[in-house]
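> Fold the following.
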Amino acid sequence: MAVITSIKPNRGARGRVSVFLDGRFFCSMLESIAEQHGLQEGGEVEIEDLHLLQEVDAYAQALDAAVRYLSYRPRSEREVRMRLRRGNFAPEHVERVLETLRRYGYVDDAGFARYWKEARDQFSPRGSRLVAMELRQKGIDRDVIEDVVDDEQDDEHAYTAARKKAQQLRALPYPDFRQRLGSYLARRGFDYDVISDVVQRLWREREGSAEDVEAE
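Below you'll find the model as predicted:
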């Protein structure tokens, strides 16, 4: 047994306290954990019990970091795992946090994939091929991607993405217009056939003509 000689608030770490045993610093933990487990100055405690509380504290810190990371936008499981690993949290705490987040629905890769696809469609339209690649990079399973992403609306998404750019290119002759707008759409993951159709559609709108211009 050891005697808790002091419990002091941590400077610069709100809500945390430092625990001193027999006049020497032993560990730091959340004040709420110290209170919940009855730590108080002058009390006696087993060293093994404090080690267990350090584990509880480490898990609580990892969970708090994950929740703060998720507060900005939904994340995939891989994103959360990588963020916690960069924070130097122990692997066992990372996996336990992810289990908790999955259980309460804070991490859901299928839901995240739908969110990502809808956000891309609304704010930054891209080809289905590029969206699928982005989701793979975020650790989403192939089966989930296939359920969420298809190319049925690529034509309209490409048209939406290209309209503003086409306005910027309106003074160019058709060959330059086609090359620059086509490159713009290719960088956004659209296929050649989709790009060709959209470029011609926007050129016809500019010229007020329904004629095919591919031969120009």
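> make it CA atoms for all contacts and neighbour counts henceforth
Noted.
> which helices and strands sit right next to the longest helix along the chain?
In the chain, with assignment by DSSP state H, the single longest helix is helix 47-70. Contact partners of helix 47-70 among helices and strands, from 3 or more C-alpha pairs under 8 Å, 6 or more residues apart in numbering; DSSP states H and E: strand 24-30, helix 77-86, helix 91-103.
> Could you give me the buried positions within the next helix or strand along the chain from the last one?
Secondary structure here is assigned by DSSP states H and E; on that basis, the next helix or strand after helix 91-103 toward the C-terminus is helix 109-123. Using 16 or more other C-alpha atoms under 10 Å as the burial criterion, the residues of helix 109-123 that qualify are D109, A110, G111, F112, A113, R114, Y115, W116, K117, R120, D121.
> now the first one: how far from S124?
D109 sits 21 Å away from S124 when distances are taken as C-alpha to C-alpha, to the nearest Å.
> what do you get for E156?
Using C-alpha to C-alpha, we find E156 at a distance of 13 Å from S124.
> Leaving out sequence neighbours, find the closest residue to the spatially most central residue of the chain.
Taking C-alpha atoms, centre = their mean as the criterion, R75 is the residue nearest the geometric centre of the chain, at 3.5 Å. Nearest residue to R75, sequence neighbours excluded (C-alpha to C-alpha, 6 or more residues apart in numbering): F112, at 6.4 Å.
> how about this one, so we can line them up?
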Amino acid sequence: MAKITRITTQKKKKDRFNIFLDFGQGESYGFSVSEDILVKESLHKGMELDDGEIKALVEKDDLQKSYSLAIHYLSYRMRSEKEIREYLDKKETDPEQIEVIISRLYKEKLLSDQEFANSLVRSRIHTSSKGPLMIKKDLIEKGVSAAKAEEALTNYSFENQYEKAMKFAEKKLRSGGKKSFRQQIQNLQQTLMQKGFTNDVVQEVIANLPEQEEEDAEWQAVVYQGEKVLRKYERKAEGFELKQKVKGALYRKGFQIDEIQRFIEEYVVEE
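Have a look, this model is predicted:
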């Protein structure tokens, strides 16, 4: 048996207390506990503890410290169960204590993968240009089940997806003036799919894009690309061969044949 000889407040952590014990050979530091455990277990000077009781107190205090870590981790934002487990594991929390903490967090309604998924979806809708498929991938990587991810994505309506995809598409087209309109559309479709938008949304966006109103914009793109092609081929070919090379190169870039022909007539000088 050991007797508690002193209880002192830690200098840097006023809510923690050092317990000094005497095993019959003089006083020495025994262990430390939180204020909560000190009060709950009625620890006081002169109290006797056996080895089992000391071990149990240390384990309770470790559990309380790990639980406090989890609460602190949750204070920044909602977390998935997987995130909490990984965080506590990095903090070298005993696996059995992790299970106890996870159970307690669920019981106290501080942990819910469904609420976490709902929150993340709402956040992504307002802060990113990701489509639902990409968001679902994010959720699954964070340990959320496919079923809960699908449930959360009901918050991301088709109308919201269309609006976000269309806004991105219009911005993308405005910045792609040096490419043919057809090539811009092809690139846009690919980018929207990569961002996680479904084919239905992508096709709806493409179908409702405003017609290219300014023919001059397409013409300027033809000129820009055509001059690059000319510089590439004019030292290697001339006449009919040069025209064919320019035509082929511009056609592969997605320009219409009438625009290409206009460029040939205006810019490719007959020898």
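> if we can go back for a sec, of the helices and strands packed on helix 47-70 of the first structure, which approaches D57 of the first structure most closely?
Ranking these by proximity to D57 of the first structure (C-alpha to C-alpha) places strand 24-30 first, at 5.8 Å.
> which bit of the second structure covers that closest one?
Counting by TM-score structural alignment, strand 24-30 of the first structure lines up with residues 28-34 of the second structure.
> can you check stretch 110-117 of the first structure too?
Structural correspondence for stretch 110-117 of the first structure: residues 114-121 of the second structure, per TM-score structural alignment.
> ok, back up a step: mean distance between the match of strand 24-30 of the first structure and the first structure after superposition?
Per the superposition on the first structure, stretch 28-34 of the second structure and its aligned residues are separated by 1.4 Å on average (mean C-alpha distance after the TM-score superposition for the first structure).
> That stretch: how far from the chain's middle?
Averaging C-alpha positions (C-alpha atoms, centre = their mean, to the nearest Å) puts stretch 28-34 of the second structure 42 Å from its chain's average.
> now stretch 18-33 of the second structure
48 Å.
> so how far does that stretch reach from one end to the other?
This stretch, stretch 18-33 of the second structure, spans 7 Å end to end (C-alpha to C-alpha).
> hmm, who's touching that stretch?
Around stretch 18-33 of the second structure, the neighbours that count as contacts under C-alpha atoms under 8 Å, 6 or more residues apart in numbering are 1-10, 16-17, 57-58, 61.
> mind running it again at 6 Å?
Stretch 18-33 of the second structure is contacted from outside by A2, K3, I4, T5, R6, I7, T8, R16, F17, D61, using C-alpha atoms under 6 Å, 6 or more residues apart in numbering.
> Widest-spaced pair of these?
Comparing all pairs in the contacts of stretch 18-33 of the second structure by C-alpha to C-alpha, the longest separation belongs to A2 and R16, at 20.6 Å.
> Spit out the contact partners of V100 of the second structure.
By C-alpha under 6 Å, 6+ apart, V100 of the second structure lies in contact with nothing.
> what residue of the first structure matches up with it?
Taking TM-score structural alignment, the alignment pairs V100 of the second structure with R96 from the first structure.
> how about the aligned residue in the second structure for R126 of the first structure, secondary structure?
Residue pairing (TM-score structural alignment): R126 of the first structure is matched to K130 of the second structure. Using DSSP: H, G, I helix; E, B strand; the rest coil as the criterion, the local structure at K130 of the second structure reads coil.
> Tally up the residues packed near K130 of the second structure, please.
By the other C-alpha atoms under 10 Å criterion, the neighbourhood of K130 of the second structure contains 21 residues.
> what's the answer for T160 of the first structure, then?
As a burial measure, the neighbour count of T160 of the first structure was computed by other C-alpha under 10 Å and equals 18.
> and G143 of the second structure, what pairs with it in the first structure?
With TM-score structural alignment as the matching criterion, the partner of G143 of the second structure in the first structure is G139.
> Quick one: residues contacting that match.
Each residue near G139 of the first structure by C-alpha under 6 Å, 6+ apart is listed here: R78.
> Could you identify the residue of the first structure that aligns with K164 of the second structure?
K164 of the second structure maps onto H157 of the first structure when the alignment is built from TM-score structural alignment.
> how many other residues sit next to the residue lying closest to that match once chain neighbours are set aside?
Once flanking residues are discounted, H157 of the first structure sits nearest to P125: 5.4 Å by C-alpha to C-alpha, 6+ apart. Number of residues near P125 of the first structure (other C-alpha under 10 Å) recorded here: 24.
> ok but I4 of the second structure is inside a strand, no?
Yes: the assignment for I4 of the second structure, made by three-state DSSP, places it in a strand.
> what helix or strand does the residue nearest to it when sequence neighbours are not counted sit in?
Counting by C-alpha to C-alpha, 6+ apart, L21 is the residue found nearest to I4 of the second structure once chain neighbours are left out, at 4.6 Å. Element membership of L21 of the second structure [criterion: DSSP H and E] is strand 16-22.
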